[in-house]
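1. sequence isn't available, so here's the structure alone:
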């Protein structure tokens, strides 16, 4: 089941919380590469945790962050109309509660 999104497509809604969606303007090939890197990095986090390797975990988490920034899910917002970022806010505490 696809995640529910806000009407403007800027966020997905998970358990009543807004999470910034990927930038829809990223070309498909670049998006695919970033998603593949994100998944590899997440697997590396899991492997580091299972092997109790804090240094490897730190590197893997940095890779996750970089991939998410590349996708537009973290870092500067990808929209340019000056609207604030409600990432990680509860929907009920944002203007999206009225939509």
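-> Yep, it's here. Just so it is clear, the structure is predicted and the values come from calculations on it, not from any experiment.
2. going by C-alpha atoms from here, please, whenever you check contacts or count neighbours.
-> Will do.
3. is residue 12 in a helix, a strand, or coil?
-> strand (DSSP: H, G, I helix; E, B strand; the rest coil).
4. put this next to the previous one:
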């Protein structure tokens, strides 16, 4: 969160150098947390990243949600 706060601070101050540094820190943190970078797990499940729920095996579940189109 410190890196994200640094991004906000740099944006507020309009400090391009600090912004670039803070964004690098956010990227490093996200990779360390497993949010970005190569997949680190192998569970055999299909990768449904960036797919609409209605175009996956979860379509029936999605259709049952209140407010779904």
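-> Right, received. Where do you want to start? Computed from a predicted model, the values in this text were never measured in an experiment.
5. any chance you could compute the TM-score here?
-> Once superposed, the chains reach a TM-score of 0.67 (TM-score structural alignment, normalised by the length of the second structure), with 61 aligned residues with a CA RMSD of 2.1 Å.
6. give the aligned range of the lengthiest helix in the second structure in the first structure.
-> Counting residues, the longest helix in the second structure under DSSP state H turns out to be helix 16-32. Alignment of helix 16-32 of the second structure against the first structure: residues 54-70, by TM-score structural alignment.
7. how far apart are the matching stretch and its match in the second structure?
-> Following the fit onto the second structure, the mean deviation recorded for stretch 54-70 of the first structure is 0.5 Å by mean CA distance after the TM-score superposition for the first structure.
8. so what touches that stretch?
-> Applying CA atoms under 8 Å, 6 or more residues apart in numbering, the contact partners of stretch 54-70 of the first structure are 34-35, 37-38, 41-42, 44-45, 48-49, 74-76.
9. one more time with 6 Å
-> 34, 38, 41, 44-45, 48, 74-75 (CA atoms under 6 Å, 6 or more residues apart in numbering).
10. what's the helix or strand for the spatially most central residue of the first structure?
-> Residue closest to the average C-alpha location in the first structure (CA atoms, centre = their mean): residue 73, at 3.5 Å. Using DSSP states H and E, residue 73 of the first structure sits within no helix or strand.
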